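*Asks:* Only the shape, not the letters, is given here:
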């Protein structure tokens, strides 16, 4: 094994873990209303990826600022609105959803993110499906 290859491998293993890989990722959400006839499959982007986390067994000895529990979250986002097909006239057919334009590693903000481990599944429809491409 050449010394250059060995150094590259060692460098990658050492510093590769220190880097975060948090970026907008394509995702399909399925949206439906009980009163409407169809489910809408929406192609959007969400923030996903790896963020460095530091935790210590000596939590009581360290300042809170020394501990880091960052998640991949929105830095910039826009909201788009779609019309759900097959809704009766008395039902508001609009649905707004976030589109990630830029992501960051940071604290989870419950104002616009679901910060729990298990989320509600949105990868299925109970009604006939229509696609909506952003």
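*Replies:* That came through fine. Just so it is clear, the model here is predicted, and its values are computed rather than measured. Residues are numbered from 1 along each chain as shown.

*Asks:* C-alpha only now, for contacts and for neighbours.
*Replies:* Fine.

*Asks:* Contacts only, for the residue most central in space within the chain.
*Replies:* Among the residues of the chain, the one closest to the centroid is residue 47, at 3.4 Å (Cα atoms, centre = their mean). Taking Cα atoms under 8 Å, 6 or more residues apart in numbering, we find residue 47 in contact with 22-25, 72-74, 100, 102-103.

*Asks:* Below is structure B, check it against A:
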């Protein structure tokens, strides 16, 4: 019964308007070096949290499957006014929750505050 209630709460978490803690595309400024020094370019990145199994609900010695918010990336070139050479920067095209890759991501448990939209 507790598992059913937990699943229902997790499915409702983030369902409200304005909640953006789930994995999604977001636009941020990133610094790039140009001929005029550091410039800021707007790009898309993947941000947010993915559902995962809670360690205390697993009756096993295995660690739970962790998922991370990641996406398909490409590169674009921006031309800064006054510079002859463009700057290349990464752009996320879409975001999904995928199995965490320990080679380039910290796959440990989340240690920060959970957004208010997940609180019930």
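*Replies:* Perfect, I can see it now. Note that the structure is a prediction, hence the values are computed from the model and not measured.

*Asks:* State whether the residue nearest to the centre of structure 1 is indeed within a helix.
*Replies:* No. Under DSSP: H, G, I helix; E, B strand; the rest coil, residue 47 of structure 1 sits outside any helix and is assigned strand.

*Asks:* ranges for the strands of structure 1?
*Replies:* Assigned by DSSP state E, structure 1 shows strands spanning 21-31, 39-50, 53-54, 68-69, 71-83, 94-106, 129-132.

*Asks:* pretty sure residue 30 of structure 2 contacts residue 38?
*Replies:* No. Using Cα atoms under 8 Å, residue 30 of structure 2 is not in contact with residue 38, being 9.8 Å away.

*Asks:* if you count what's nearby, which of the two comes out ahead?
*Replies:* For residue 30 of structure 2 versus residue 38, the count of surrounding residues by other Cα atoms under 10 Å is larger for residue 30: 14 against 11.

*Asks:* roughly how far apart are that one and residue 48 of structure 2?
*Replies:* Using Cα to Cα, to the nearest Å, residue 30 of structure 2 is found at 18 Å from residue 48 of structure 2.

*Asks:* Next: residue 105 of structure 2.
*Replies:* Counting by Cα to Cα, the gap from residue 105 of structure 2 to residue 48 of structure 2 is 14 Å.

*Asks:* more neighbours, those two?
*Replies:* Counted by other Cα under 10 Å, residue 105 of structure 2 and residue 48 do not tie: residue 48 has more neighbours, with 18 against 9.

*Asks:* What about the closest residue to residue 107 of structure 1 other than its chain neighbours, how many residues nearby?
*Replies:* Closest residue to residue 107 of structure 1 apart from its sequence neighbours, by Cα to Cα, 6 or more residues apart in numbering: residue 70 at 5.2 Å. Look at residue 70 of structure 1: counted by other Cα under 10 Å, it has 16 neighbours.
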